[in-house]
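structure of the sequence below:
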Amino acid sequence: MSPHTGSLHHPDGETRWIGDERWATLARPTTATLLAGHNHLLVVAAHPDDECLGAGAFIADAACLGVDVSILVLTDGEASHPRSPTVAPARMASMRSAEADCAAAVLAPSARIVHAGLADGDLPSRHAEAVAAIQDLIRPGTLVIAPWTADGHPDHDAAGRAATQAVASTPRSHDGPVGLAHYLVWLWHWGQPDDLPWAESVVVDATLDGLSKSERALAEHRTQRLPLSPAVGDESLLTADVLAPFRRGFTTLVLGGQEPIRWSDEEQDQGSGLQQVGQTFDEMFADGDDPWSSESWYERRKRALTLAALRSERYDRVLDVGCSTGALTTALADRADTVVAVDASSRALAVARRSGAQSVSWVHGVAPEVLGDVEGPFDLVVLSEVGYFLRPFDLWLTLAAVLRRLAPGGELLLVHWRHPTKHIPSDGPTVHGQIRAVCERWSTSSHAEPDLLVDGYSVTR
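Sure thing, here's the model as predicted:
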């Protein structure tokens, strides 16, 4: 990234984005669906690192599907530290070009990477050269992804316009379609929700492997992630605030200039997928009423740590999302006037109701949709061992629903197993990182140990 003007730090950060209810209206194609009919992904970046920030996990997941990947970097990003007293622009260009090569090797080991060598900060006046560089890499079956034409950085906007013209001027072929989609980098910092073209946008969930590769690829951009030196002008550019939008776990793409996409039944009707989630958890009770071993030392100690992390002795209304058989819910009920406990498994709730807790309302449904039937406000919401069962975009929508239902100053508590997971969408560190990227300003506590992560937030408005 090459910030030429202004500041990247919007005072409202991610909270202005997650609060917009239009997210729930977006189509959710899989990576495979979006690439249907395409055997080649051409990634256009204005600067080294734009490809990681805008679509890193999507690129990695596309490569894992066997799609050929080409990455065209239009400039070498030599203007990224204009006041640096230690690194001259020519050396910066060399360093960033090498970083882009290393990052590409992480995202897509077989990728072809091309450096156009155009001047950083001058892409608007090099339109014809950018168009030609893109056209040289387009072939039948190519999906081009490039920065959005209104991303807010002159070079990004110019790269998006060049890609648009290159695709529009490519003759149609019976050998395969040529499509176009735009990713976003700076808009998340400059813009407001009304600036996003919602009607043309889709979200694509990343796999856990794709997220891991994206994070490792971004780490290769050391000139942006780390200070060049302690001197003024050599500061790190990709700070935690700047990286927050790229920790969501999904890619937002603005579609344009491609063949109509046929969404799968699952993508058209999320309800059928939600029913499957409930059935999956119900099946875990085939061998007994306690598949989670709720009286094991780990579970008992986890509940004790969870209760100890709460900041208040007593609560009015508590929401327990993913309550399972209600072991934690019952303990929360001892410290609350009312508890609403939600779970996807009807079998789990049947067991939970046997506790006889009079102050608990048990609600069957899957987050985030079920939260539409749960009225706030709550002064405590607990998400314990549930976040990694949600796809990244579902976690985003769940967090949005939770934040809308928290009373001012209300607490949000996250508790998750820390070890690697299998056959589920996410893991504990990823979930906690995704939520911290939104809620960092409200952090009140953080506890980490080999088995467990516990994070607390006091959400002010």
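
when you work out contacts or count neighbours from here on, use the C-alpha atoms and nothing else.
OK.

neighbours around residue 403, how many?
25 (other C-alpha atoms under 10 Å).

what about it, distance to residue 197?
Residue 403 sits 24 Å away from residue 197, going by C-alpha to C-alpha, to the nearest Å.

I have a second one here; can you model it like the first so I can compare?
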Amino acid sequence: MTGAPAFRHTDTGTSESTWLGDPRWALAPVLDVPALAARHDELLVLAAHPDDEALGVGGLVALADRAGMPVSVVVATDGEGSHPDASAWGPDRLGGVRRLEAAAAVSALSPRAGLTHLGLPDGSLAVRRGALREAVQRVVRPGSLVVAPWSGDRHPDHDTLGAVAAEVAAERGATLLQYPIWLWHWGLPDDLPWERACVVELDRDAVDRKAAALREYPSQSSPLGPAEGDRPVLPPEVLRRAARPLELLVADGGAQPASRTSAGGAEAFDAMYEAGDDPWGFHGSFFERRKRDLTAGVLLRERYDHALEIGCATGVLTRRLAERADRVTATDVSVRALDLARVDAPEHVSWVLGRVPEVLPDDPGPQDRVDLAVLSEVGYFLRPTELLETLRRVRDALAPDGEVLLVHWRHGTQDVPLDGPLVHDVAAAALDDLPHRLHLEDDDVLVDLWGGPAGSVAEREGRA
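Next up, the predicted model:
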């Protein structure tokens, strides 16, 4: 990068828990990508530099490609100015490499996509605004869905391209969406115009395509050499933000096709019990018994005041938690599951019917405080925005030194929004203000624990 942005990419930047813990994610409309594909002739992605397209909207490009939508990517500069103080690489070499990287990255997102390089000077789009405007005018058509950098991103090239795209889209009668990149680094949630925000939710395939595209930019994510000026422009903090299973865009005011339905209703889960009372195979399974033993075995306290279990099903794990807690609240979306769970259940368990996040209090009171929250085999049934809101409400209800435990199937999933590894990645980002106390994985199961009292169990008993 060149110019004088009001931030440095070497700064740590705003934490993911600050961003992902904002309640306004749950209020933003979720774009219906197949409906967008039916409405528009093409997805036209404008990028100021090679890698902007992958960082900002790589998931959208992947989903549009899967929906059969023609994709064109136009990159304004070759990004030759990203390392002005590099010890070994000059601008010519760097620009040539980044062109090759862009071709590989765009192909990873959408093998059929077209890629055009304008070759304007990196860091000088404001000076070359006239040439940039002429080039954008040549590619924008009335039926285009134009996706460009956000004009408030505080990078001079991003801001200029975003403003030009807005002007040309308005002239052509095209639809415009803008994507932030560096806002996530320098900004805070109140810096984002949430009233115009919309969200693209990514599935495993889109997340994987986006990650593959970003791996095609080693010139930006790996050192070019040993000197200070060779350091990566995309440090781990920036790449972590790009790994979210959702992307946010700022709309130009036109209504976009949106979907806010949940990933699955209670009817589907109730129907699973029509063939028997144990559709998940909890009973008689060593795998399930071992998983419950692992869940109970990693907890950091012997006793809890109030434990919350989300997605309790028939209450098999709930009974184990009830042995360790004075009070347990167990939620599930299925009426039939809770009917079975209540049979001969401990009296200090409260069974609550409802789907998360709505079943959890948005403004928890003292009676809602929990010192243990357990999400076992439930996260991948939620859409990304639902998972974020669930984690936010859990975090808000957590008592000081409270624990959040996630346990999920590690293998692939079908016909659900997410998979176990992705759920745990989201939780790691959303809960990064809590100490990460334990990570356990084997061929089948992922276990992660955040929060809890200070010190180890042995230290608290005076053994260490």
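
can you give me the TM-score here?
Once superposed, the chains reach a TM-score of 0.92 (TM-score structural alignment, normalised by the length of structure 1), with 446 aligned residues with a C-alpha RMSD of 2.0 Å.

in the stretch 51-200 of structure 2, which spans are helices?
52-66, 91-109, 129-139, 156-172, 183-186 (DSSP state H, counting those that start in this stretch).

can you put these in a markdown table and add distance to residue 447 of structure 2?
Shown next, in a markdown table, are those (distance: least, C-alpha to C-alpha, whole Å):
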| stretch | distance to residue 447 of structure 2 |
| --- | --- |
| helix 52-66 | 27 |
| helix 91-109 | 31 |
| helix 129-139 | 49 |
| helix 156-172 | 40 |
| helix 183-186 | 28 |
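
highest average neighbour count across those?
With neighbours defined as mean count of other C-alpha atoms under 10 Å, those peak in mean count at helix 52-66, which reaches a mean of 26.

what residues in structure 1 pair up with that helix?
Under TM-score structural alignment, helix 52-66 of structure 2 corresponds to residues 50-64 of structure 1.

test my guess that residue 329 of structure 1 contacts residue 341.
Yes - contact criterion C-alpha atoms under 8 Å: residue 329 of structure 1 and residue 341 qualify, at 6.9 Å.

tell me the SS of the residue of structure 1 positioned farthest from its centre?
Distance from the C-alpha centroid of structure 1, by C-alpha atoms, centre = their mean, peaks at residue 356 (39.3 Å). With DSSP: H, G, I helix; E, B strand; the rest coil as the basis, residue 356 of structure 1 sits in coil.

and the strands in the stretch 251-400 of structure 1, which stretches?
315-321, 336-343, 360-364, 378-384 (DSSP state E, counting those that start in this stretch).

between these, which one is nearest to residue 112 of structure 1?
strand 378-384 (42.4 Å; C-alpha to C-alpha).

picking up where we left off before, for residue 370 of structure 2, which of the helices of the stretch 51-200 of structure 2 is the nearest?
The nearest among these, by C-alpha to C-alpha, is helix 183-186 at 30.7 Å.

which residues do residue 329 and residue 341 of structure 1 both contact?
Counting by C-alpha atoms under 8 Å, 6 or more residues apart in numbering, the shared contacts of residue 329 of structure 1 and residue 341 are 320, 323, 360.

verify the stated contact: residue 188 of structure 2 with residue 21.
No - with contact defined as C-alpha under 8 Å, residue 188 of structure 2 does not count as touching residue 21 (11.4 Å).

the residue lying closest to residue 352 of structure 2 once chain neighbours are set aside: what's it in contact with?
The shortest distance from residue 352 of structure 2 to any non-neighbouring residue, by C-alpha to C-alpha, 6 or more residues apart in numbering, is to residue 331 (4.6 Å). Neighbouring residues of residue 331 of structure 2 by C-alpha under 8 Å, 6+ apart: 309-312, 351-355, 359.

which of the residues you listed lies closest to residue 88 of structure 2?
Of the contacts of residue 331 of structure 2, the one sitting nearest to residue 88 of structure 2 (C-alpha to C-alpha) turns out to be residue 310, at 53.9 Å.

quick one: map that closest one onto structure 1.
So, by TM-score structural alignment, residue 310 of structure 2 is matched to residue 321.

in this structure its match contacts residue 381, no?
Yes - with contact defined as C-alpha under 8 Å, residue 321 of structure 1 reaches residue 381; the gap is 7.4 Å.

okay, those two: which has more neighbours?
The residue with more neighbours, out of residue 321 of structure 1 and residue 381, is residue 321; 28 against 24, by other C-alpha under 10 Å.

so where do the strands sit in the stretch 101-250 of structure 2?
Per DSSP E, counting those that start in this stretch, the stretch 101-250 of structure 2 carries strands over the ranges 114-120, 144-149, 175-179, 197-201, 246-251.

export those strands to JSON lines and append columns for distance to residue 323 of structure 2 and mean neighbour count.
Compiled in JSON lines, these are given as follows (distance: least, C-alpha to C-alpha, whole Å; neighbours: other C-alpha atoms under 10 Å):
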{"stretch": "strand 114-120", "distance to residue 323 of structure 2": "60", "mean neighbour count": "16"}
{"stretch": "strand 144-149", "distance to residue 323 of structure 2": "53", "mean neighbour count": "27"}
{"stretch": "strand 175-179", "distance to residue 323 of structure 2": "49", "mean neighbour count": "26"}
{"stretch": "strand 197-201", "distance to residue 323 of structure 2": "39", "mean neighbour count": "22"}
{"stretch": "strand 246-251", "distance to residue 323 of structure 2": "38", "mean neighbour count": "23"}
